[in-house]
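**Q** Below: sequence and its predicted model.
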Amino acid sequence: MSKELFDALNYLSKEKGIDKDLLMEALEAALISAYKKNFKSASNVRVALHEETGKMQVFSRKEIVDEVFDPQEEISIDQAKELDPAYDIGDVVEVEVTPRDFGRIAAQAAKQVVTQRVREAERSVIFSEYQEREDDIMNGIIQRVDPRFVYIDLGKVEAKLAESERMQTETYRVHDRIKVYVTKVESTNKGPQVYVSRTHPGLLKRLFETEVPEIYDGTVEIKSVAREAGDRSKISVFAADAEIDPVGSCVGQRGQRVQTVVDELRGEKIDIVEYSDDPVIYVSNALSPSKVTKVIVEEENKATTVIVPDNQLSLAIGKRGQNARLAAKLTGWKIDIKSESDAKALGIVSDEDLKMPEEKNDAQNLLFEDMDDLFN
């Protein structure tokens, strides 16, 4: 076996990032297979590879017996003692059986097996690389589109974007660049299969991590995301430091940060609200941009009844119930919205209750109004 083969293995190891020991094991397996096939050997064969000299040796492992019945598996005690007087019955001796022309035969037989092992190892490396990118966003280029999938080139693999994971407001054109959220990576016989999404809430979260340094470094935390892809989303954010405005950090100067995310999501409207451990405050914030008069909390059922001014009822509920639905998803609380007049008629609140001073964050209300102006 020439030294050039080992040089080739070293090149493959460096170029493809494949463990050299794995390649050597593949080569040994290929040579053993070639020897057995061409020389009808028994199964107890070992191959020794010497990288420094490029030399290859084949050894047959035989058990030392008093009387030989199978020459391929056994060797007599007399023959064994000729090799080493210390051998005894029951020991295993290795006898070199390297054929003269084995290098040529082995090279031909090993080529296919080594190529296959290299391909498998390469797939394994790629699988590990992309598996680490699960729940992350990646940039890709659309390669082709059919009724079931949009196929996206991510570099070393082609990802699948299923119809159910597409935004209805988007048009997917070949050669367009696109950001996708990696939902799952599977190992298959044909190599790694990557599945991606444009509708997953994680995409919105990762986009904000990219655009908002305070989220990336942990100063501001995204607590929850509720999304109806392509239409409207809500995210709740929190900052442990009272001097940091988490909502303002996400919006950015003149709304630049949130607008970048909106543009990436093709105009999807995004409400950013401040998280609170107090369900009264949290639910009130989540129903922005509507104003809330009162929130009645039922802890045991994790439910709330929200009272809003009569002229705010449709805004609080939203088109086809979207605002209320997203607020409930965001907070994890059931939300039943009533107008002030209906709440009084049902005896839920009194006139005296509605005269209570509102605890509102005027700055945040103005911010919501500014954000809404961005989208309209």
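**A** Received the coordinates, thanks.

**Q** When you work out contacts or count neighbours from here on, use the C-alpha atoms and nothing else.
**A** Noted.

**Q** and stretch 174-194, which residues are buried?
**A** Residues of stretch 174-194 classed as buried by neighbour count (16 or more other CA atoms under 10 Å): Ile178, Lys179, Val180, Tyr181, Val182, Thr183, Lys184, Val185, Gly191, Pro192, Gln193, Val194.

**Q** with those in mind, which one is nearest to Arg257?
**A** Set against Arg257, the nearest of the buried residues of stretch 174-194 by CA to CA is Lys179 (16.7 Å).

**Q** and the closest one, that one's in a strand?
**A** Yes - assessed with DSSP: H, G, I helix; E, B strand; the rest coil, Lys179 lies in a strand.

**Q** Would you confirm that it contacts Ile142?
**A** No - Lys179 is not in contact with Ile142 according to CA atoms under 8 Å; the separation is 10.3 Å.

**Q** The stretch 151-300 of the chain: strands as residue ranges?
**A** 158-162, 177-188, 191-197, 220-228, 232-239, 269-274, 294-298 (DSSP state E, counting those that start in this stretch).

**Q** how about those strands in JSON lines, adding distance to His50?
**A** As requested, those are exported to JSON lines (distance: least, CA to CA, whole Å):
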{"stretch": "strand 158-162", "distance to His50": "40"}
{"stretch": "strand 177-188", "distance to His50": "34"}
{"stretch": "strand 191-197", "distance to His50": "32"}
{"stretch": "strand 220-228", "distance to His50": "57"}
{"stretch": "strand 232-239", "distance to His50": "61"}
{"stretch": "strand 269-274", "distance to His50": "64"}
{"stretch": "strand 294-298", "distance to His50": "76"}
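
**Q** ok, structure two:
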Amino acid sequence: MSANLMGSLAELASLKQLNKEQLAEIIKDGLYQAISKKLLLESELTIVADFDTNRVCARFNRIVVERDMSLGEISLEEAKDYDPDIELGDKIPVEMTISDFEPKVIRNARKAILERIKALEEDRIMFDYENQKNQIISGKVTKDDYNGYVVDISYADALLPKEEQIEDEFFKVGDIVKAYVVNIRKRKNDVIVILSRTRPEFVKRIFETEIPEINSGEIVVKKIVREPGMRTKVAVQSNDKSIDATAACLGEKGIRIESIRNELNGELVDIVLWDESPEQLIANAIGPDLVEKVYLAERGRFARIIVSETNKNLAIGKKGKNVKLAAKLTDYKLDIYTEEEFEEKISEERRITSHVSDLDGVTSKVAEVLKEHGYTSVQDIYEASIEELTNLEGLGKKTAAKIKESSRYF
């Protein structure tokens, strides 16, 4: 292998962040792989690679035979030129420079060396970016295809898949994009880093960057729920009573939260003050200024929230996103009511669970007639018309009117 070729490999290794010791071992392995195929097991091949002298050579034994058939053999006649006393089966030590080998051997050696350099580079990239997993990195968009955006992140390419992109967000080739490292995958010919801008963890890392009190641990992010491109709720709690967690996250005149929103393509970001009380946490998640009362179910994670008629749409949110995210954040099933709707709902549930016999005017005989026609609960009577009840055989108009009226005020 010529000094020029050694020099070019050294330059390549430097670009791939490999030192000379690593490259020397790679060259030895590559040459051994290519040359050993031409030799016998008894040849005892060794490779020398010296970057100080730019010298590479192969040392091995040639076995003395009657008629040589391979590189690892030498005919007795030729061997006598080296040593007149030599005999069949003896070994002659040989040293050959790489240029002494046939071109095919050199090509195979070069291929093996380049493949090994590439494999080591991929291992290094895997190691480097494994350390950056779950962190935010920046890179330049180099391509936009059906899979997503290809992003140059120095020593590797990264992919921001379509499913990991914020809705309606667009980047041009050359734009700098900031994203969360989800995974590192080794493909057939290279390493690919998978990015995301939709994960809640992406938002958390941005908060840690933009809000010093979170980075220092004075404020803790308890939970994040998100509808990428639409809305995010971040529950925070202060570990220092002197620090207002909500105010710190918003920043003076909202400058901190505005910076975060800009990074999220204008996405709405709600700061929710964490509370150990489920009722208070639910109110905070919906919007403390919107909620009048929270009722928790006796069993199960279910809550009913009372708001004014004016605030109902705000509490539900555009496309139901506010209440949906609040439910995810609190891990409660949430229903929004005005006071009037809530009272009607309670009355309806009472009617559903009450038997017709509980109504004024319903004797055991009337109850039997109603049961025969499928009317068993107070709600059944409430939903029926007087005409429908009057037409029941065995039930007069006066009785029908009385039990209907009774169901309305039950």
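**A** Now that the structure is in, tell me what you want to look at. What you are looking at is a predicted structure, and each value in this text was computed from that prediction instead of being measured.

**Q** TM-score for these two?
**A** In this superposition the chains share a TM-score of 0.73, using TM-score structural alignment, normalised by the length of structure 1; 317 aligned residues with a CA RMSD of 3.2 Å.

**Q** Just tell me which of the strands of the stretch 151-300 of structure 1 ends up closest to Asn285 of structure 1.
**A** Short answer: strand 269-274, nearest of the strands of the stretch 151-300 of structure 1 by CA to CA, at 5.8 Å.

**Q** distance from that closest one to structure 2 after superposition?
**A** With mean CA distance after the TM-score superposition for structure 1, strand 269-274 of structure 1 departs from structure 2 by a mean of 0.8 Å once superposed.

**Q** Buried residues, that strand. List them.
**A** Lys269, Ile270, Asp271, Ile272, Val273, Glu274.

**Q** Contact partners for the last one?
**A** Translated: Glu274 of structure 1. Ser236, Val237, Phe238, Pro246, Val247, Tyr282, Asn285, Ala286 (CA atoms under 8 Å, 6 or more residues apart in numbering).

**Q** Looking at those, spot the one nearest Gly321 of structure 1.
**A** Ala286 (13.8 Å).

**Q** What lines up with that closest one in structure 2?
**A** Under the alignment by TM-score structural alignment, Ala286 of structure 1 pairs with Ala285 in structure 2.

**Q** Its match: neighbouring residues, count only.
**A** If you count neighbours by other CA atoms under 10 Å, Ala285 of structure 2 ends up with 27.

**Q** State the distance from Ser13 of structure 1 to Gly191 of structure 1.
**A** Separation of Ser13 of structure 1 from Gly191 of structure 1 (CA to CA, to the nearest Å) stands at 19 Å.

**Q** From the centroid of structure 1, which residue is nearest?
**A** Glu134 (0.5 Å; CA atoms, centre = their mean).

**Q** Counterpart of that residue over in structure 2?
**A** In structure 2, Glu134 of structure 1 lands on Lys133 (TM-score structural alignment).

**Q** and its match, which of the three is it?
**A** Put simply, Lys133 of structure 2 is coil when judged by three-state DSSP.

**Q** so what's it up against?
**A** Neighbours of Lys133 of structure 2 in contact, by CA under 8 Å, 6+ apart: Tyr180, Val181, Val182, Asn183, Ile184.

**Q** pretty sure the second one is in contact with Val193, am I right?
**A** Yes - using CA under 8 Å, Val181 of structure 2 is in contact with Val193, at 7.1 Å.

**Q** quick one on the thing from earlier: I'd like to know which of the strands of the stretch 151-300 of structure 1 lies nearest to Asp370 of structure 1.
**A** The nearest among the strands of the stretch 151-300 of structure 1, by CA to CA, is strand 269-274 at 11.0 Å.

**Q** ok, the residue nearest to the centre of structure 1 to Pro213 of structure 1 distance?
**A** Distance from Glu134 of structure 1 to Pro213 of structure 1, by CA to CA: 22 Å.

**Q** And Gly54 of structure 1, by the same measure?
**A** Applying CA to CA to Gly54 of structure 1 and Pro213 of structure 1 gives a distance of 55 Å.

**Q** same question, Ile141 of structure 1
**A** Ile141 of structure 1 is 26 Å from Pro213 of structure 1, by CA to CA.

**Q** Those two: which has the busier surroundings?
**A** Using other CA under 10 Å as the criterion, Ile141 of structure 1 and Pro213 rank with Ile141 on top: 19 against 14.

**Q** Hmm, that one is touching Asp153, no?
**A** Yes - using CA under 8 Å, Ile141 of structure 1 makes contact with Asp153 at a distance of 5.2 Å.

**Q** same for the longest helix belonging to structure 1, what does it pack against?
**A** The residue-count maximum for a helix in structure 1 (DSSP state H) belongs to helix 102-131. With contacts taken as 3 or more CA pairs under 8 Å, 6 or more residues apart in numbering; DSSP states H and E, helix 102-131 of structure 1 sits against helix 20-39, strand 177-188, strand 191-197.

**Q** Show me which positions of whichever helix or strand comes after the first one end up buried.
**A** Looking back up the chat, that one is helix 20-39 of structure 1. Where DSSP states H and E defines the elements, the next helix or strand beyond helix 20-39 of structure 1 is strand 45-50. Going by neighbour count (16+ other CA under 10 Å), the buried part of strand 45-50 of structure 1 is Val45, Arg46, Val47, Leu49.

**Q** just stretch 94-109 of structure 2 next, same as before
**A** Ile98, Val105, Ile106, Asn108, Ala109.

**Q** what's the first-to-last distance across that stretch?
**A** Termini of stretch 94-109 of structure 2 sit 19 Å apart (CA to CA).

**Q** from what I can see Asn215 of structure 2 touches Lys204, true?
**A** No - contact criterion CA under 8 Å: Asn215 of structure 2 and Lys204 do not qualify, at 10.1 Å.
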